[in-house]
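Chemist: Generate coordinates for the sequence data below:
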Amino acid sequence: MVEPESLKSLEDLARENGRYPVDAYNFVREGLKYTVQKLHQANQTDQHITGRDLCLGLRDLAIKRWGLLAGLVLKHWNIQGTMDFGRIVFAMVDAGWMAKRDEDRIDDFLDIYDFRTTFNQDLTLEPESKKQ
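Modeler: Below you'll find the predicted structure:
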C-alpha cells in the first residue's frame, strides 16, 4: 500500500478515472468495511475477502441502506453490474486505498449476480387508487 501522505484523495481518483463519482468510491470503501465485519472476527489477523464476498456485501449494504431504491442509486453512479465494483476496487488498489493478493483478479467480480433481478429494477410503483 502507498504511504498515507502520498495517497490521492478519492475525489482526485474519481475525477481522474471519470467513470464513477466519488460517492461510488466511498460506498465501495464502506462496503469493504461492512463485509469484513460481517465475515471476520475483529481480532482475526487475516481479514481478506474475495471479489465475490465484496460484491455480496455491497449488495446487502445497498439494500439495507436504500431498500427498493438501491438499484437506482447504483445506476445513478454508473454502476450497472458487479464488474463495475471490480473496476472501482482495482482503481483504489492502484491508488493505494486498498490492498490485494497476487491471486486477486478483476475477473473475480464478473457476473456475480444480475443487477436487474437483484435490485428489482423492473419494479413499478402503482399509485394508490383514489378513495371515494
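Chemist: all contacts plus neighbour counts: C-alpha atoms, from now on.
Modeler: Noted.
Chemist: Regarding this protein, what is its longest helix?
Modeler: Assignment by DSSP state H gives helix 22-39 as the longest helix of the chain.
Chemist: in the helix or strand just after that one, what counts as buried?
Modeler: Next helix or strand after helix 22-39 toward the C-terminus (DSSP states H and E): helix 51-66. Using 16 or more other C-alpha atoms under 10 Å as the test for burial, helix 51-66 gives 51-63.
Chemist: Distance to residue 82 added to those residues, as a markdown table?
Modeler: What follows is the buried residues of helix 51-66, written out as a markdown table (distance: C-alpha to C-alpha, whole Å):
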| residue | distance to residue 82 |
| --- | --- |
| 51 | 9 |
| 52 | 9 |
| 53 | 11 |
| 54 | 10 |
| 55 | 6 |
| 56 | 9 |
| 57 | 11 |
| 58 | 9 |
| 59 | 9 |
| 60 | 13 |
| 61 | 14 |
| 62 | 13 |
| 63 | 15 |
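Chemist: ok, the residue nearest the centre of the chain - contacts?
Modeler: In the chain, the centroid-proximal residue (C-alpha atoms, centre = their mean) is residue 28; its distance is 3.7 Å. Contacts for residue 28 (C-alpha atoms under 8 Å, 6 or more residues apart in numbering) come out as 58, 85, 88-89.
Chemist: quick one more, to check against the first:
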Amino acid sequence: MGQQDGRYHERGYLFVLAALEYAQGKLAARRHLSGAELAWACRDFALDQFGLLAPTVLRFWRITSTEDLGRIVFSLIDVGLLARQPSDKLEDFDRVYDFTEVFRVGYRWPGLERS
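Modeler: Sure, this is the predicted structure:
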C-alpha cells in the first residue's frame, strides 16, 4: 500500500487497520464506524500504543491530520481491505480534531492517579 500510494509509510496503513480492530474490540457488537469515530479510535490507539511518542510516530508515517487518516481509509477501501457504506465520504474525516491539541493535552500516565 505505502509503496503504491507513496504519501504515507506502509505502517500507517497497518496502524489504521489495527486502530479499527482496537475500536471494534471495545464495542458490545461489531458495527460500522463513522469517520469521526474511527479518527478518535486512531487517537486512542496511538496513545495506548505509543504514549507520549504518539505524535512523533504518526508524523514519521506522514500522518499529521484527521484528513490523512481519511485518505488512508479510502485507499484501503480502494484496494478492498475495508468496506464503505453509501453515505461514507472522505469529508467525514475533515477537521475531526487538531493533532497538536489532542496529543499535547490530557495524556493519562499509566499507573498514576490524580488526587
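Chemist: Quick check: TM-score for this pair?
Modeler: Superposed pair, TM-score by TM-score structural alignment, normalised by the length of the second structure: 0.87. Supporting alignment: 105 aligned residues with a C-alpha RMSD of 1.3 Å.
Chemist: hang on, the earlier thing: which one among the contacts of residue 28 of the first structure gets closest to residue 79 of the first structure?
Modeler: residue 85 (7.2 Å; C-alpha to C-alpha).
Chemist: got a list of what the closest residue to residue 1 of the second structure other than its chain neighbours touches?
Modeler: Among residues not flanking residue 1 of the second structure along the chain, residue 10 sits closest, at 6.0 Å (C-alpha to C-alpha, 6 or more residues apart in numbering). For residue 10 of the second structure, the contact set (C-alpha under 8 Å, 6+ apart) comprises 1-3, 61.
Chemist: right, and out of these, which lies closest to residue 31 of the second structure?
Modeler: For the contacts of residue 10 of the second structure, the nearest to residue 31 of the second structure is residue 1 (24.8 Å; C-alpha to C-alpha).
Chemist: So that closest one sits against residue 12, correct?
Modeler: No: taking contacts as C-alpha atoms under 8 Å, residue 1 of the second structure lies outside contact range of residue 12: 9.6 Å.
Chemist: Mind checking which of those two has more residues around it?
Modeler: residue 12 (23 against 17; other C-alpha atoms under 10 Å).
Chemist: Give me the aligned partner of that one over in the first structure.
Modeler: By TM-score structural alignment, residue 12 of the second structure lines up with residue 24 in the first structure.
Chemist: Over to residue 71 of the second structure?
Modeler: Under the alignment (TM-score structural alignment), residue 71 of the second structure maps onto residue 87.
Chemist: Can you tell me the closest non-neighbouring residue to that match?
Modeler: Residue 87 of the first structure sits nearest to residue 106 (C-alpha to C-alpha, 6+ apart), 7.1 Å away.
Chemist: try residue 72 of the first structure
Modeler: Nearest one to residue 72 of the first structure, counting by C-alpha to C-alpha, 6+ apart, is residue 121 at 7.6 Å.
Chemist: How is the one you found classified with respect to secondary structure?
Modeler: coil (DSSP: H, G, I helix; E, B strand; the rest coil).
Chemist: hmm, back to that, ok, so of the contacts of residue 28 of the first structure, who is nearest residue 110 of the first structure?
Modeler: residue 85 (9.3 Å).
Chemist: What are the neighbouring residues in contact with that closest one?
Modeler: Here residue 85 of the first structure is in contact with 28, 55, 79, 109 (criterion: C-alpha under 8 Å, 6+ apart).
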